[in-house]
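Visitor: Using only what follows, build the 3D model:
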Amino acid sequence: MNILIVYTYPNHKSLNYAFLQKVLTGSNENANIKNVQLLDLYEENFDPVLVFNEQKRRRDMHTDPRLEKYRNQLTWADKIVFIYPIWWGRPPAMLMGYIDQMFSSNFAYRDKKGLFPEGLLKGKSVVCISTMKGPANYPLLWLHNAHKVLMKRALFGFVGIKKVKFFEFGSMEGSKGNQLKKLEKVYHYFKRLKE
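Guide: Sure, this is the predicted structure:
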């Protein structure tokens, strides 16, 4: 199994970075995982801003040479792991900018007759590891599960990725957040992962 980790947090002394380290450690101890690539969007200085004009058109984004490296990573990966905070009920703008550019027409999906497109990333799976200051049930009760609906239905389901696992951790800035227990949960998940 090839795993691509897309890490989106600007501080390497953070809880999100600790989750990244647990994913890496668990993956390295798992014989089912052959290769791991890490894409740290902030370290990479990834440009999340979409620019369309007469020279650069949205319909040509799937051939943009500036994004070829990232397309190759997504094509190579069997499993894509996203690590990010939830800010204002959704992933950070940096990650959304990556998604806007990478999950493009004729790379991640193809329009066809009918209501839904053909997903071109079939067979891949996703793990979303997210942290938030608010309580764990806040997105479900207050936001009608908007984060999971956005990621699973509006994005991954649209491009053909059916298998999506969420680790959505709340109360992460408080002393009662059980951070160590949650870090160990993620570590053991990747250490035991079979597919």
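
Visitor: going forward, measure contacts between C-alpha atoms and count neighbours the same way
Guide: Fine.

Visitor: what about the residue nearest the centre of the chain, which SS state?
Guide: Closest residue to the average C-alpha location of the chain: Phe82 at 2.8 Å, with Cα atoms, centre = their mean. Here Phe82 is strand, with the state taken from DSSP: H, G, I helix; E, B strand; the rest coil.

Visitor: what's near enough to touch it?
Guide: Contacts of Phe82 were listed using Cα atoms under 8 Å, 6 or more residues apart in numbering, and they are Ile5, Val6, Tyr7, Thr8, Val126, Val127, Cys128, Ile129, Ser130.

Visitor: the strands in this structure, which residues?
Guide: Assigned by DSSP state E, the strands in the chain fall at 2-7, 35-40, 79-85, 109-110, 118-119, 125-131, 163-169.

Visitor: a markdown table for these, including distance to Gln73?
Guide: Formatted as a markdown table, the strands of the chain follow (distance: least, Cα to Cα, whole Å):
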| stretch | distance to Gln73 |
| --- | --- |
| strand 2-7 | 7 |
| strand 35-40 | 8 |
| strand 79-85 | 9 |
| strand 109-110 | 16 |
| strand 118-119 | 17 |
| strand 125-131 | 14 |
| strand 163-169 | 18 |
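
Visitor: want to put them side by side, so please do this one too:
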Amino acid sequence: MRVLILFAHPNHRSLSYAFLQKVIQGSRENPRISEVEVLDLYEDGFDPVLVFNEHKRRRDMHQDPRLAKYRAQLLRADKIVLIYPIWWGRPPAMLLGYIDQMFASGFAYRDKKGLLPEGLLKGRSVVCVSTMKGPALYPLFWLHNAHKMLMRRALFNFVGIRKVKFFEFGRMESPRGRQEAKLERVYRYFKRI
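Guide: Here you go, the predicted model:
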């Protein structure tokens, strides 16, 4: 199995970065995982800003040469891991900008007759590891599970990825947030998948 880890947090002293280290450690100790590739969107200088004009059209985005290396990473991956904080009930703009550009028509899906397109990234699976300051049940009850609906239904199912697992950890800034236990849980998951 080949794993691509997308890391979307600007601070390498953050809890998200600690989760990144645990995902890497568990993956490298897993004999079923043959390759671990990490894309730190901030460190890589990924430009999340969409630009469309008379020279750059949305329908051609799947051929943008600037994004070729990122498309190759996604195509190599069997499992895509996203690690990010939840800010204002959703992933950071950096990750959303990556999604806007990478999950483009002609690469991630193809329009066809009918209501839904043909997903072109079938056969892959996704794990989302996210942290938030608020309580863990806040997104479920207050936001009607908008984060998970966005990621699972509006994005991954749309492009053919049906297997999506979430580690959504709340109260991460609290001294009683059980951060070490949650880090260990993620490590163990990747060590044995």
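
Visitor: After superposition, what's the TM-score here?
Guide: Once superposed, the chains reach a TM-score of 1.00 (TM-score structural alignment, normalised by the length of structure 2), with 193 aligned residues with a Cα RMSD of 0.3 Å.

Visitor: any chance of the contacts of Phe82 of structure 1 in JSON lines, with neighbour count too?
Guide: Formatted as JSON lines, these follow (neighbours: other Cα atoms under 10 Å):
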{"residue": "Ile5", "neighbour count": "23"}
{"residue": "Val6", "neighbour count": "20"}
{"residue": "Tyr7", "neighbour count": "23"}
{"residue": "Thr8", "neighbour count": "25"}
{"residue": "Val126", "neighbour count": "22"}
{"residue": "Val127", "neighbour count": "16"}
{"residue": "Cys128", "neighbour count": "20"}
{"residue": "Ile129", "neighbour count": "22"}
{"residue": "Ser130", "neighbour count": "22"}
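
Visitor: Among the residues you listed, pick out the one closest to Trp76 of structure 1, please.
Guide: If you rank the contacts of Phe82 of structure 1 by distance to Trp76 of structure 1 using Cα to Cα, Ile5 comes first, at 12.0 Å.

Visitor: What segments of structure 2 are helices?
Guide: For structure 2, helices defined by DSSP state H occupy the ranges 15-28, 41-44, 68-76, 93-102, 138-141, 146-149, 179-192.

Visitor: Quick one: closest of the ones you listed to Tyr109 of structure 2.
Guide: Closest of those to Tyr109 of structure 2 is helix 93-102, at 10.6 Å (criterion: Cα to Cα).

Visitor: buried set for the closest one?
Guide: Met94, Leu95, Tyr98, Gln101, Met102 (16 or more other Cα atoms under 10 Å).

Visitor: distance from the centroid: which residue in structure 2 tops it?
Guide: Glu54 (30.7 Å).

Visitor: That one corresponds to which position in structure 1?
Guide: Glu54 of structure 2 maps onto Glu54 of structure 1 when the alignment is built from TM-score structural alignment.

Visitor: what's the answer for Gly45 of structure 2, then?
Guide: Mapped onto structure 1 by TM-score structural alignment, Gly45 of structure 2 lines up with Asn45.

Visitor: before we move on, the earlier item: quick check, nearest of the contacts of Phe82 of structure 1 to Leu67 of structure 1?
Guide: Val6 (14.6 Å).

Visitor: That closest one: what's it in contact with?
Guide: Here Val6 of structure 1 is in contact with Leu38, Leu39, Asp40, Leu41, Ile80, Val81, Phe82, Ile83 (criterion: Cα under 8 Å, 6+ apart).

Visitor: Wait, the second one touches Tyr9, no?
Guide: No. With contact taken as Cα atoms under 8 Å, Leu39 of structure 1 and Tyr9 are classed as non-touching, separated by 11.3 Å.

Visitor: Compare neighbour counts for the two and give me the winner.
Guide: A side-by-side neighbour count of Leu39 of structure 1 and Tyr9, using other Cα atoms under 10 Å, places Tyr9 first with 21 against 16.

Visitor: Could you count how many residues lie near the nearest residue to that one once chain neighbours are set aside?
Guide: In space, Tyr9 of structure 1 comes closest to Tyr84 once its chain neighbours are excluded; the distance is 6.1 Å by Cα to Cα, 6 or more residues apart in numbering. Neighbours of Tyr84 of structure 1 under the rule other Cα under 10 Å: 26.
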